[in-house]
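Visitor: Sequence plus predicted model, see below.
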Amino acid sequence: MWWLYLYVGLSTAGILVLGVLAVRVFAEVQRLAGQVARSTDDLTRAAERLSRAAEPLMERAGDISRT
């Protein structure tokens, strides 16, 4: 009968370990999602700056091709 208590105790400990690991994974996923959001914002701002910087070149290229 003692083996039954052992199995129940081990399975409970296993479930607790899995629960702790799940919480750690959730926290890391949240942190990664924040980093991805910041990177996306940075890339968007960089693309907007590049677009603004390229506008004069696009206008000049249009003038050159018409002459």
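Guide: Received the coordinates, thanks. Residues are numbered from 1 along each chain as shown.
Visitor: C-alpha only now, for contacts and for neighbours.
Guide: Will do.
Visitor: Next up, the contacts around P56.
Guide: Neighbouring residues of P56 by C-alpha atoms under 8 Å, 6 or more residues apart in numbering: there are none.
Visitor: also this one, for the comparison:
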Amino acid sequence: MLWPMFFLVVAFCGIAVLGVLAVRVGLEVRRFSRAVGDSSERITRAAENLERAALPLAVRSGRGHGAGGGGRAEGQDPNEA
């Protein structure tokens, strides 16, 4: 009767360890997803700032939104690279 009880205690301890590790993994995943979300927002803001900063240069070179025609010559095919 000693060996079955020993194996039962060992199995219970193993399941308890797996449960604790699962909780820790869940918490780390939540923390990681929050960090990814924050980074995504910062990248979006940086892209918007870059676009805002580059717009005057693009307009000056004739390729901006306000230049009309998007910088293409008359009669040029827009699908042509």
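Guide: Here it is on my side, so go on. Nothing here was measured: the structure is a model prediction, and the numbers come from that model.
Visitor: Look at the counterpart of F26 of the first structure in the second structure and give its secondary structure.
Guide: Residue pairing (TM-score structural alignment): F26 of the first structure is matched to G26 of the second structure. Classification of G26 of the second structure by DSSP: H, G, I helix; E, B strand; the rest coil places it in helix.
Visitor: where's G26 of the second structure relative to V20 of the second structure, distance?
Guide: The spacing between G26 of the second structure and V20 of the second structure, counted by C-alpha to C-alpha, to the nearest Å, is 10 Å.
Visitor: Over to E51 of the second structure?
Guide: Distance of E51 of the second structure to V20 of the second structure, given as C-alpha to C-alpha: 47 Å.
Visitor: go on, R30 of the second structure?
Guide: Between R30 of the second structure and V20 of the second structure the computed distance is 16 Å (C-alpha to C-alpha).
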